[in-house]
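Engineer: coords please:
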Amino acid sequence: MRILNTRRLLGVAALVAAASIALSACSSADGSTPTASASAAGTFAKSADTLVFAATPDQAGSDQNYKPIEDYIAKQTGLKVEYFPTSDYTALIAAMVAGKADITTSGGLQYVMATNKGADYSPVAAQLNSPNVTKAGYYSEAMANPKSGVTSVAGFKGKKVCFVDPNSTSGFLFGLYQLQKAGLDVKSTGTDANGNPQFKDFTAVFAGAHDKSEQAVAAGQCDAGFAEDTIAEAGSQKGEVKVVGKELVVGGPFTVSNKLPSDVKDKLTKALQDASLATVKGSGVTLSDGFAKNYFGVEKIDKAYYQPLFDLCKNIAAAKCAA
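Structural biologist: Okay, the predicted model is just below:
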């Protein structure tokens, strides 16, 4: 994943990870046996002078984008920081469950999946998605055609509803979550000719992209639908659709192992919660181009911030992430 922006990473990886995590929970990305160093007050993933930082690169060379954060953490704690690359979210979740990392960064859904599998980490800071904002995450927005007569998400019952695709977090999973909260049945009754899930209380149409979902609702091909906030709001401003509901898609967290000595955990928590771009730069570390252009800081959060995702995993079968 990019350290920088988690909003588009949750969908496909989450569904794949849920299906295969059990197979990989006992091994690391390189198949090595985990090592741990225990102190009187806690346990390190590797040794008492080293913090292991686990992340999932999503493109060649993206591991270098984590280097400024690693160097920043090292300066703030006085400990070495070792990068633990994982090939995908399955491997990252497995590493968390096995306690092979002291610090992780992931999508919010992957943190919840790992926790449901027994991983013992506290989320302390959620990454911001863009500059000039102070709140992490973004919104899955419910749209209706202005001529449809739909004025709320509850009004989607019996309607043709556009989603993005079955692997989209904001364009499908959080759409189902909003429908479920509004009282609609979101248990799949089967699939259509293309293998897409169908439902009793509404007819699901999969547009294939966020902008196409908005366009289909605007054209009346769907009575209502879901898309990420930037797309839905743009359509609303043009009068093509009206936004009738929304749900926060929480930002991806930095997490800290609860097994660490309390003083180390406290130092890490403070460092990560203070990790604005200016703070990281001011610490004297060298910023990579990718980090400088795409890292926007964090919002201080705790486990309660992820409750919507815990609820989604529990109640929405299509998420395939319930413990």
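Engineer: going forward, measure contacts and count neighbours with C-alpha atoms only.
Structural biologist: OK.
Engineer: Identify the residues contacting the strand or helix carrying residue 124?
Structural biologist: Taking DSSP states H and E as the definition, residue 124 sits inside strand 121-127. The contact list for strand 121-127 (CA atoms under 8 Å, 6 or more residues apart in numbering) reads 4-6, 96, 115, 136-137, 251-258, 269, 272-273, 296-303.
Engineer: Alongside the first, I'd like the structure of this one:
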Amino acid sequence: MMKPTIAALALGATALTSTAALAQDADWREDVPVFRIGLLGGENEADRLRDHACQEAYLEERLGVDVELFPASDYAGVMQGLLAGQLEFAGLGSSGYAGIYLQDPEAVEPLYTVMQSDGSLGYYSVMYTLADSGIETLEDMEGRTLAFADPNSTSGYLVPSFELAEQLGGPLEGYFGETGFGGGHEQAVVAVLNGQYDAGVTWTSGVGDINQGYSRGNLRSMVDRGMLDMSDIQIIWQSNLITNGPRVIRSDLPQELKDLVMGAMMQLQTEDRACFDAINDGESMGYWPINHEFYEPIINMRRAAEGAR
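Structural biologist: Below you'll find the model as predicted:
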């Protein structure tokens, strides 16, 4: 896995930054008077709106148009909003991007992703159980119940369902007593904490202090909100490295707008570090430009999964 340096990141941001002067005479604002940002489901709506309010204000100042946040109840809501032209921009998981691409390859463009604090461009899916459950290994999960997060989540469904089936040598239905969806990463953890499922899967950077929920991810976000104490759970399985999901923009938008958004967001970690951390679920090094090719392995995995269904 390539590990870009801080110097390279800064160089990339500088090269992609559009100046405010470039925007002042742009007439694209007549066609795009409001820039709508989709927020994936998976955690409390009020928390999502609060965490992203700084991004709303930041982009309004730099784009010169109104910016509005649209939280969806699930991943599919954001995906359909982008496909229908009802949203201009969103952060997606790799599987969500793959799902859009397989429906319409021209719908959106990936702009950048998050670089973890160790310089990698990936993260992990992990399976967790209650610390006092007596379930210590994947083998102990035979006949037990498992909560996935969302059917369009990379780490919360696509990758674990694919890798677990390979590891177990057969369909998950023949191994686990029952599988279901928690309605999002946060909700699935709550369901396990409440005893509704024996285990769940979620996403984490896999680096940093495990007692804090690692450096970044759903566990870290829940620890930071006081919703989770890591001593209450244990991790019994971890996936291979997964590509960090992209921030995407609709392909049919004016190029001037795309350039302004890219330039502004690539500067966010230096312009407003607190905002950068708030919208990225913990600590990370910065943003890194990516393109479609970065997600082809996940697209192929999702294509195969949909073909199997």
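Engineer: Does residue 223 of structure 2 belong to a helix, a strand or coil?
Structural biologist: helix (DSSP: H, G, I helix; E, B strand; the rest coil).
Engineer: neighbours around it, how many?
Structural biologist: Close neighbours of residue 223 of structure 2, defined as other CA atoms under 10 Å, add up to 17.
Engineer: Map it onto structure 1.
Structural biologist: Matched to structure 1 by TM-score structural alignment, residue 223 of structure 2 sits unpaired.
Engineer: Would you check how far apart residue 223 of structure 2 and residue 304 of structure 2 are?
Structural biologist: 35 Å (CA to CA, to the nearest Å).
Engineer: And for residue 292 of structure 2?
Structural biologist: For residue 292 of structure 2 relative to residue 304 of structure 2 (CA to CA), the value is 18 Å.
Engineer: Mind checking which of these two has more residues around it?
Structural biologist: Per other CA under 10 Å, whichever of residue 292 of structure 2 and residue 304 has more neighbours is residue 292, with 16 against 12.
Engineer: nearest spatial neighbour of the more buried one, skipping sequence neighbours?
Structural biologist: Excluding its sequence neighbours, the residue lying closest to residue 292 of structure 2 (CA to CA, 6 or more residues apart in numbering) is residue 110, at 6.4 Å.
Engineer: what does the one you found align to in structure 1?
Structural biologist: Looks like residue 110 of structure 2 aligns to residue 123 there (TM-score structural alignment).
Engineer: could you pull out the helices for the stretch 151-300 of structure 2?
Structural biologist: 159-168, 185-193, 218-224, 255-266, 268-271, 273-279, 296-308 (DSSP state H, counting those that start in this stretch).
Engineer: can you put these in CSV and add distance to residue 64 of structure 2?
Structural biologist: Below are the helices of the stretch 151-300 of structure 2 laid out as CSV (distance: least, CA to CA, whole Å):
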stretch, distance to residue 64 of structure 2
helix 159-168, 39
helix 185-193, 34
helix 218-224, 31
helix 255-266, 10
helix 268-271, 17
helix 273-279, 19
helix 296-308, 35
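Engineer: Which among these is found nearest to residue 51 of structure 2?
Structural biologist: Closest approach to residue 51 of structure 2 among these (CA to CA): helix 273-279, 5.4 Å.
Engineer: neighbouring contacts of that closest one?
Structural biologist: 51, 52, 54, 55, 268, 269, 283, 284.
Engineer: circling back to that earlier point, what count of nearby residues applies to the residue nearest to residue 292 of structure 2?
Structural biologist: 24.
Engineer: same question, residue 226 of structure 1
Structural biologist: By other CA under 10 Å, the residues close to residue 226 of structure 1 number 32.
Engineer: Do a quick rundown of the strands in the stretch 51-200 of structure 1.
Structural biologist: 80-85, 103-105, 121-127, 138-144, 160-163, 188-191, 197-199 (DSSP state E, counting those that start in this stretch).
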